[in-house]
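Undergrad: Just to be clear, the model below is a prediction. Sequence and coordinates:
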Amino acid sequence: MQAYRTISEKGTAAYEIQKSKFYAYTAPAATEEQAREFVAAIKKKHFDARHNCSAWVLGADSSQQKSNDDGEPGGTAGNPILEAIKQHGLTNIVVVVTRYFGGIKLGAGGLIRAYSHIATLGLEATPQVEIKPVCLMAAELDYTMLGTVENWIRSEGLRAAPAEYLDKVTVKLLIEPQDVEKIRTNLINLTAARCHITVAEPEYMAVPAEA
């Protein structure tokens, strides 16, 4: 499992140059089917537009990539959109750019710049998240040690899930796989080995993306 960056919701942006109007639409997409459905939905929304160009990148390793010029000269629309996605380091995302032709030709270079710019505007207007593999670490301990452990969690800046309060308290931490052994050792030392620790297999979790 590897970490990757994606978007957390849909986004939009608009741009006008030489009377041509461009509209960018972004959406999360985990599969090619989801990406195709989003493209189809935008084409239906803008059925009267001359072009609805698109690109998507899928997979934690960004291995699935596709672009479509939708009638624009080859390489002037879909590929600039795709490059904008890649430059932002995003995956599991689809971007559609709708163009209403304003009667003035932009030329190949102008089209590339316009589609790249509007795609970038759309991406920058969309909230991003980091998807990271995280292990749930549960530490069962006596209530007498809870204050000490909670202070340690805050001082270390660790992410915690809601604790479970029964005969003993079970503190739950969300730990990246490479940090599991270090955190386990620290907990054992902190409690003088008076805690029972279990660690679940890693699962993907979304966290706010760093700028």
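TA: The structure has been received and is ready for your questions.
Undergrad: C-alpha only now, for contacts and for neighbours.
TA: Noted.
Undergrad: Contact partners for Ile118?
TA: Ala13, Ala14, Tyr15, Phe22, Tyr23, Ala24, Val97 (Cα atoms under 8 Å, 6 or more residues apart in numbering).
Undergrad: Can you classify the closest residue to the last one other than its chain neighbours by secondary structure?
TA: In this structure, Val97 finds its nearest non-sequential neighbour in Ala24, 4.4 Å apart by Cα to Cα, 6 or more residues apart in numbering. At Ala24, secondary structure determined by DSSP: H, G, I helix; E, B strand; the rest coil is strand.
Undergrad: Could you report the distance from Ala24 to Glu124?
TA: Between Ala24 and Glu124 the computed distance is 11 Å (Cα to Cα, to the nearest Å).
Undergrad: before we move on, what about Val171?
TA: Distance from Val171 to Glu124, by Cα to Cα: 37 Å.
Undergrad: which of these two has more neighbours?
TA: Val171 (21 against 14; other Cα atoms under 10 Å).
Undergrad: so what's Val97 up against?
TA: Phe22, Tyr23, Ala24, Tyr25, His51, Asn52, Cys53, Ser54, Tyr115, Ile118, Ala119.
Undergrad: With respect to Arg36, which of those residues is nearest?
TA: Of all the contacts of Val97, Arg36 sits closest to Ser54, with 9.6 Å by Cα to Cα.
Undergrad: show me the residues around the closest residue in space to that closest one that isn't next to it in sequence that make contact.
TA: Spatially, and ignoring its direct neighbours in sequence, Ser54 is nearest to Val96 (4.3 Å; Cα to Cα, 6+ apart). Contact analysis of Val96 by Cα under 8 Å, 6+ apart lists Ala24, Tyr25, Thr26, Val39, Ile42, Asn52, Cys53, Ser54, Ala55.
Undergrad: Past whichever helix in the chain runs longest, which element shows up next along the chain?
TA: When the chain is parsed with DSSP state H, its longest helix is helix 107-124. Where DSSP states H and E defines the elements, the next helix or strand beyond helix 107-124 is strand 128-141.
Undergrad: helices or strands next to that following strand in the packing?
TA: strand 4-7, strand 169-175, strand 195-199, strand 203-208 (3 or more Cα pairs under 8 Å, 6 or more residues apart in numbering; DSSP states H and E).
Undergrad: alright, now check it against this:
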Amino acid sequence: MNTNDSAATRYTTLTSDCVHELEIKRSRFITYLYRVETEAAAREHIAALRKSHFDARHHCSAFILGPDRMAQRSNDDGEPSGTAGIPMLDALAKREIADGSVLSDVLAVVVRYFGGIKLGAGGLVRAYSEAVSSALDQAQLHLRQRMRIHTFAASHADAARYENELRAAGYQIEPTAWHADAAIVQVGIPDTPEAADQLRTHIATLTSGAGELAAANTQWVDLI
């Protein structure tokens, strides 16, 4: 994912996949939620569920991709038009997140086993919407934020201590690169001049002026 193509700075996604089942008028609605970043990955999950639930009547789906949520797709898979995929997509798109961010990089697939009682168009809309919303209630979510990675060199003996102290101060620590002569500590901060100045001051104090901070690339970081 190219961070330079996105105006968004944060969004929420799944921490892990989730499965949740509802029974409505004897029909079973089994919702699968997956974290995906491409349409190809979403379609692979849908195809796999068609195989594992080959005896189900419908495998309806909806997904939203990208920090700016530019890719949004839905599929009724044989249900009356507009009664499954669109309500599922609405449940994803309109999900309220406590911190005000939006939900993205999420695929929802609802596998329906027909129970013999017709729900009608309105009943189907409510059922598919509730199936996704109920699954999201059970899902673990976390924030992803676009961050500027900054680095500084430290001795092997000091690197772990610097990591711990920076982490305790609330900084996002990415994996340290260990080289023969030094360790390169990586710190993620919001991509603003103010955050960079604050980190520079903190590093100078922490290392008694020995740490020289360098700005590296921007990347999306999972804040878990």
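TA: Ah, there it is. For clarity, every value in this text was computed on a predicted model and none was experimentally measured.
Undergrad: Once they're superposed, what TM-score comes out?
TA: Overlay of the two chains. TM-score (TM-score structural alignment, normalised by the length of structure 1): 0.83; 208 aligned residues with a Cα RMSD of 2.9 Å.
Undergrad: Of all the helices and strands packed on strand 128-141 of structure 1, which one comes closest to Lys132 of structure 1?
TA: strand 203-208 (5.3 Å).
Undergrad: List the contacts of the closest one.
TA: So strand 203-208 of structure 1 is in contact with Gln128, Val129, Glu130, Ile131, Lys132, Pro133, Val134, Cys135, going by Cα under 8 Å, 6+ apart.
Undergrad: ok, and for it, which residues are buried?
TA: Across strand 203-208 of structure 1, burial judged by 16 or more other Cα atoms under 10 Å covers Tyr204, Ala206.
Undergrad: Could you export the helices and strands packed on strand 128-141 of structure 1 as a markdown table, including distance to Gln34 of structure 1?
TA: Formatted as a markdown table, these follow (distance: least, Cα to Cα, whole Å):
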| stretch | distance to Gln34 of structure 1 |
| --- | --- |
| strand 4-7 | 14 |
| strand 169-175 | 29 |
| strand 195-199 | 33 |
| strand 203-208 | 19 |
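Undergrad: which one of these lies closest to Glu150 of structure 1?
TA: Taking those one by one with Cα to Cα, strand 169-175 is closest: 8.6 Å.
Undergrad: next helix or strand past the closest one?
TA: helix 180-190.
Undergrad: For burial, what's the neighbour tally of whichever residue in structure 2 pairs up with Phe38 of structure 1?
TA: For Phe38 of structure 1, the aligned position in structure 2 is His45, judged by TM-score structural alignment. Look at His45 of structure 2: counted by other Cα under 10 Å, it has 17 neighbours.
Undergrad: Quick check: which helices or strands does whichever strand or helix holds His45 of structure 2 pack against?
TA: In the assignment (DSSP H and E), His45 of structure 2 maps to helix 39-52. Contacts defined by 3+ Cα pairs under 8 Å, 6+ apart place helix 39-52 of structure 2 against strand 58-65.
Undergrad: and for the strand it packs on, what span of structure 1 is it aligned with?
TA: Counting by TM-score structural alignment, strand 58-65 of structure 2 corresponds to residues 51-58.
Undergrad: mean deviation of that stretch from structure 2?
TA: By mean Cα distance after the TM-score superposition for structure 1, the fitted stretch 51-58 of structure 1 averages 0.9 Å away from its aligned residues in structure 2.
Undergrad: sorry, back to before: now rank the contacts of Val97 of structure 1 by neighbours and give me the top one.
TA: Going by other Cα under 10 Å, Ala119 tops the contacts of Val97 of structure 1 with 34 neighbours.
Undergrad: quick one: the longest helix of structure 1 aligns where in structure 2?
TA: Using TM-score structural alignment, helix 107-124 of structure 1 pairs with 120-137 in structure 2.
Undergrad: Report how many residues lie close to the equivalent of Ile81 of structure 1 over in structure 2.
TA: Under the alignment (TM-score structural alignment), Ile81 of structure 1 maps onto Met88 of structure 2. By the criterion of other Cα under 10 Å, Met88 of structure 2 has 31 neighbours.
Undergrad: what's the helix or strand where Met88 of structure 2 lies packed up against?
TA: Element membership for Met88 of structure 2, per DSSP H and E: helix 85-93. Contacts defined by 3+ Cα pairs under 8 Å, 6+ apart place helix 85-93 of structure 2 against strand 58-65, strand 71-75, helix 120-138.
Undergrad: and these, which is most packed in?
TA: strand 58-65 (a mean of 26; mean count of other Cα atoms under 10 Å).
Undergrad: what's in contact with that one?
TA: Everything outside strand 58-65 of structure 2 that qualifies as a contact, by Cα under 8 Å, 6+ apart, is 36-39, 42, 46, 49-50, 70-79, 84-86, 88-89, 92-93, 103-113.
Undergrad: Please pick the buried ones from the residues you listed.
TA: 36-39, 42, 46, 49-50, 72, 74-76, 79, 84-86, 88-89, 92-93, 103-113.
Undergrad: if I look at Phe114 of structure 2, how far off is Ile24 of structure 2?
TA: Taking Cα to Cα, one finds Phe114 of structure 2 at 10 Å from Ile24 of structure 2.
Undergrad: I misspoke; the intended subject was Leu92 of structure 2.
TA: Taking Cα to Cα, one finds Leu92 of structure 2 at 20 Å from Ile24 of structure 2.
Undergrad: can you check Asp191 of structure 2 too?
TA: From Asp191 of structure 2 to Ile24 of structure 2 the distance is 47 Å (Cα to Cα).
Undergrad: Taking strand 58-65 as reference, get the angle to the helix holding His45 of structure 2.
TA: If you take axes from the mean of the first three to the mean of the last three Cα atoms, to 10 degrees, helix 39-52 of structure 2 sits at 160 degrees to strand 58-65.
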